[in-house]
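Visitor: only the shape, not the letters, is given here:
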């Protein structure tokens, strides 16, 4: 079902100062760019920041289109061209982390650093049953207030697109992608995130060339939606350069 135009989320939100984009965020699978807007607005960076929607990541996907992280990463790079973005920091949430990591692999000269919030791609969660168990364990840490937002976003992106992209994402090895990158990577998880457990984050840190680790107190998997102020505070030092390449815990 196609929603009326007045009910559709935007395919781009932009915050901060003028001039070139300093960082670009990709939402989680099935989520809209509005989920990133409160966090980006609180970063208080001198350069502008934006969140962009991609097929299955905020907008519906064309029937039969390839929705693997590498395919979606190329669409992200094309979108950066449209926005005339230069060398930027890419932020991803959930399966969006796999997309931005693949963009950094494909175009390392265009990506200054990565911020991965609640990354997915854990080989231990590849079976559907394992994914469902992690989602169920994560639910008690989330707030019921986000349910209307999630229903709106998933309805807009489309459950068929969501399922197709999820099937591709669960087969993708984020750890292997990070092993081929040389840029700094900040790895972030909510303290109550059961979709991205601590052991997986530590494993990713071991594969990244310049890793940083940050925990957002009180948050679960949907940190950009539920704890934007805390998330912005956690990643701001990295984005401003004071924490780049460091290994901090919060």
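Guide: On my side now, so go ahead. As the structure is a computational prediction, the values presented were derived from the model and not from experiment. Numbers count the residues shown, from 1 in each chain.

Visitor: every contact and neighbour count from this point should use C-alpha atoms.
Guide: Fine.

Visitor: just checking, residue 61 touches residue 68?
Guide: No. Look at residue 61 against residue 68 with Cα atoms under 8 Å: they stay out of range, at 11.8 Å.

Visitor: any buried residues in stretch 17-24, and which?
Guide: Residues 21-24 are the ones in stretch 17-24 that count as buried (16 or more other Cα atoms under 10 Å).

Visitor: can you map out the helices along this protein?
Guide: Remark: helices assigned in the chain by DSSP state H are 37-41, 69-82, 96-106, 128-138, 147-157, 159-169, 174-179, 198-207, 223-226, 228-239.

Visitor: in JSON lines, list the ones you listed along with distance to residue 30 and mean neighbour count.
Guide: Shown next, in JSON lines, are the helices of the chain (distance: least, Cα to Cα, whole Å; neighbours: other Cα atoms under 10 Å):
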{"stretch": "helix 37-41", "distance to residue 30": "16", "mean neighbour count": "21"}
{"stretch": "helix 69-82", "distance to residue 30": "13", "mean neighbour count": "18"}
{"stretch": "helix 96-106", "distance to residue 30": "10", "mean neighbour count": "26"}
{"stretch": "helix 128-138", "distance to residue 30": "15", "mean neighbour count": "13"}
{"stretch": "helix 147-157", "distance to residue 30": "5", "mean neighbour count": "18"}
{"stretch": "helix 159-169", "distance to residue 30": "6", "mean neighbour count": "19"}
{"stretch": "helix 174-179", "distance to residue 30": "19", "mean neighbour count": "19"}
{"stretch": "helix 198-207", "distance to residue 30": "22", "mean neighbour count": "17"}
{"stretch": "helix 223-226", "distance to residue 30": "13", "mean neighbour count": "24"}
{"stretch": "helix 228-239", "distance to residue 30": "19", "mean neighbour count": "20"}
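
Visitor: wait, which of these is closest to residue 216?
Guide: The closest of these to residue 216 is helix 228-239. By Cα to Cα, the value is 6.2 Å.

Visitor: what lies in contact with that closest one?
Guide: 38-40, 42-43, 89, 115, 186, 214-217, 223-224, 243-245, 250 (Cα atoms under 8 Å, 6 or more residues apart in numbering).

Visitor: swap in stretch 154-170?
Guide: 2-3, 8-9, 29-32, 55-61, 67-69, 95, 98, 120-123, 125-127.

Visitor: who's in contact with the closest residue to residue 37 other than its chain neighbours?
Guide: Once flanking residues are discounted, residue 37 sits nearest to residue 13: 6.7 Å by Cα to Cα, 6 or more residues apart in numbering. Contact analysis of residue 13 by Cα under 8 Å, 6+ apart lists 33-34, 37, 50-52.

Visitor: which among those count as buried?
Guide: For the contacts of residue 13, buried by 16+ other Cα under 10 Å: 33-34, 37, 50-52.

Visitor: next, the one to line up against it:
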């Protein structure tokens, strides 16, 4: 992490009132409120701390300094290390899951358990199943071409169409929701290098050996094939990982299938202990 310009302040909130402390990191184009449904399933057991990533929700835009994944990781790190609890259960979704994995590598003593919901860490699949990445990139070409030409509204619509799963269609969304996604879609472009080129060196020898805490990887049966390749690649490199598929779910499984995800989290929390 380069630390240029310091840590930008972000908006954060809490859900639930249980004794278990959970740090939750949302996906691209979402915001911290995306965890509301899952947190409600666990409100007696856990307290969720969630923040809006830079360029999302009520947080400011990324200031353009350094690498964006580094900057989001720095922010997440500040929540992990500033909590009164000695350890937190860390949960990440999509891009947020790549940040969660980096936290577990950097601070294994602070992470009681790790949950990765369809992490878009394409560099793992590039090593183990490059054809799945090629298939993803071909399917994503429609929105990446729009982003490259600055058509952010159309790019956001097509991105949501590919990754939004069973959620409301673009035309069904409130205008404010569409505007938020158009604002956030620029992150897809700037985050390609850390996700594809492993700028953080997460695949370097010894890095993943530090992730010894109980880990859960979840994906949906209806998600793009690259999610299976990534989850399988990560799970195969970790010493204590369960790799589970949620039937009927797509990429937005923490929102569309909160009860099923919560059930798997309870089992993980039991494995990890108090």
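Guide: Yes, it's here. Remember, predicted model here, so these are calculated numbers, not experimental data.

Visitor: still on that earlier bit, the residue nearest to residue 37 of structure 1 maps to what in structure 2?
Guide: Using TM-score structural alignment as the criterion, residue 13 of structure 1 maps onto residue 13 of structure 2.

Visitor: one more: residue 164 of structure 1?
Guide: Residue 164 of structure 1 maps onto residue 190 in structure 2, by TM-score structural alignment.

Visitor: return the distance of its match relative to residue 131 of structure 2.
Guide: Per Cα to Cα, to the nearest Å, residue 190 of structure 2 is found 23 Å from residue 131 of structure 2.

Visitor: check residue 166 of structure 2 too.
Guide: Taking Cα to Cα as the measure, residue 166 of structure 2 falls 26 Å from residue 131 of structure 2.

Visitor: dump the buried residues of stretch 17-24 of structure 1 to CSV, plus distance to residue 237 of structure 1.
Guide: CSV is the format used below for those (distance: Cα to Cα, whole Å):
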residue, distance to residue 237 of structure 1
21, 18
22, 14
23, 14
24, 17
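
Visitor: now, those residues that are in strands?
Guide: Using DSSP state E, the members of these that fall within strands are 21-24.

Visitor: picking up where we left off before, considering the contacts of residue 13 of structure 1, which are maintained in structure 2?
Guide: Retained in structure 2 by both residues aligned by TM-score structural alignment, their matches' Cα atoms under 8 Å are the following of the contacts of residue 13 of structure 1: 33, 50-52.

Visitor: ok, the residues you listed vs residue 192 of structure 1, which is closest?
Guide: residue 33 (23.0 Å).

Visitor: contacting residues for the closest one?
Guide: Going by Cα under 8 Å, 6+ apart, the list of residues near residue 33 of structure 1 reads 9-13, 26-27, 51-53, 58.

Visitor: would you confirm that residue 230 of structure 2 contacts residue 127?
Guide: No. Using Cα under 8 Å, residue 230 of structure 2 makes no contact with residue 127, being 9.6 Å away.

Visitor: any residues in contact with both of these two?
Guide: Common neighbours of residue 230 of structure 2 and residue 127 (criterion: Cα under 8 Å, 6+ apart): none identified.

Visitor: format the buried ones among the contacts of residue 13 of structure 1 as CSV; extra columns: distance to residue 138 of structure 1.
Guide: Converted to CSV, those look like this (distance: Cα to Cα, whole Å):
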residue, distance to residue 138 of structure 1
33, 22
34, 22
37, 23
50, 28
51, 25
52, 26
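
Visitor: these in strands, which ones?
Guide: Per DSSP E, these map to strands at 50-52.

Visitor: reformat those as CSV; add distance to residue 230 of structure 1.
Guide: Formatted as CSV, those follow (distance: Cα to Cα, whole Å):
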residue, distance to residue 230 of structure 1
50, 19
51, 18
52, 22
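
Visitor: so for structure 2, the centremost residue is which one?
Guide: residue 96 (2.2 Å; Cα atoms, centre = their mean).

Visitor: tell me who's in contact with it.
Guide: Here residue 96 of structure 2 is in contact with 25-28, 119 (Cα under 8 Å, 6+ apart).

Visitor: which of those residues lies closest to residue 238 of structure 2?
Guide: residue 119 (14.4 Å).

Visitor: what's the counterpart of the closest one in structure 1?
Guide: Per TM-score structural alignment, residue 119 of structure 2 is aligned with residue 119.

Visitor: thinking that match is in contact with residue 196, fair?
Guide: Yes. Between residue 119 of structure 1 and residue 196 a contact is recorded at 6.2 Å, counting by Cα under 8 Å.

Visitor: quick one on the thing from earlier: among the contacts of residue 33 of structure 1, which two are most distant?
Guide: It's 9 and 26 that sit farthest apart of those, by Cα to Cα, at 14.1 Å.

Visitor: compare those two (neighbour count), which wins?
Guide: Neighbour count, other Cα atoms under 10 Å: between residue 9 of structure 1 and residue 26, residue 26 has more, with 30 against 20.

Visitor: excluding chain neighbours, what is closest to the more buried one?
Guide: Using Cα to Cα, 6+ apart, the closest residue to residue 26 of structure 1 is residue 92 (4.9 Å).

Visitor: who's in contact with that neighbour?
Guide: With Cα under 8 Å, 6+ apart, residue 92 of structure 1 has these contacts: 25-28, 98-100, 114-117, 119.

Visitor: among those, which pair sits farthest apart?
Guide: Among these, 28 and 114 lie farthest apart (Cα to Cα), at 14.9 Å.

Visitor: residue 35 of structure 1 and residue 227 touch, don't they?
Guide: No. When contacts are counted by Cα under 8 Å, residue 35 of structure 1 is not listed as touching residue 227 (10.5 Å).

Visitor: what does stretch 239-256 of structure 2 rub up against?
Guide: 34-35, 37-38, 93, 117-118, 163-167, 209, 211-224, 231-232, 235, 257, 260-261.

Visitor: what's the first-to-last distance across it?
Guide: End to end - Cα to Cα - stretch 239-256 of structure 2 spans 29 Å.

Visitor: please apply the same query to stretch 196-215 of structure 2.
Guide: So stretch 196-215 of structure 2: terminal residues 23 Å apart, Cα to Cα.

Visitor: report the buried residues of that stretch.
Guide: For stretch 196-215 of structure 2, by 16+ other Cα under 10 Å, it's 196, 198, 202, 208, 211-215.

Visitor: just the ones of those in strands?
Guide: residue 215.

Visitor: can I get the buried residues of stretch 196-215 of structure 2 in a markdown table with distance to residue 146 of structure 2?
Guide: A markdown table is the format used below for these (distance: Cα to Cα, whole Å):
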| residue | distance to residue 146 of structure 2 |
| --- | --- |
| 196 | 20 |
| 198 | 25 |
| 202 | 30 |
| 208 | 36 |
| 211 | 38 |
| 212 | 41 |
| 213 | 41 |
| 214 | 40 |
| 215 | 36 |
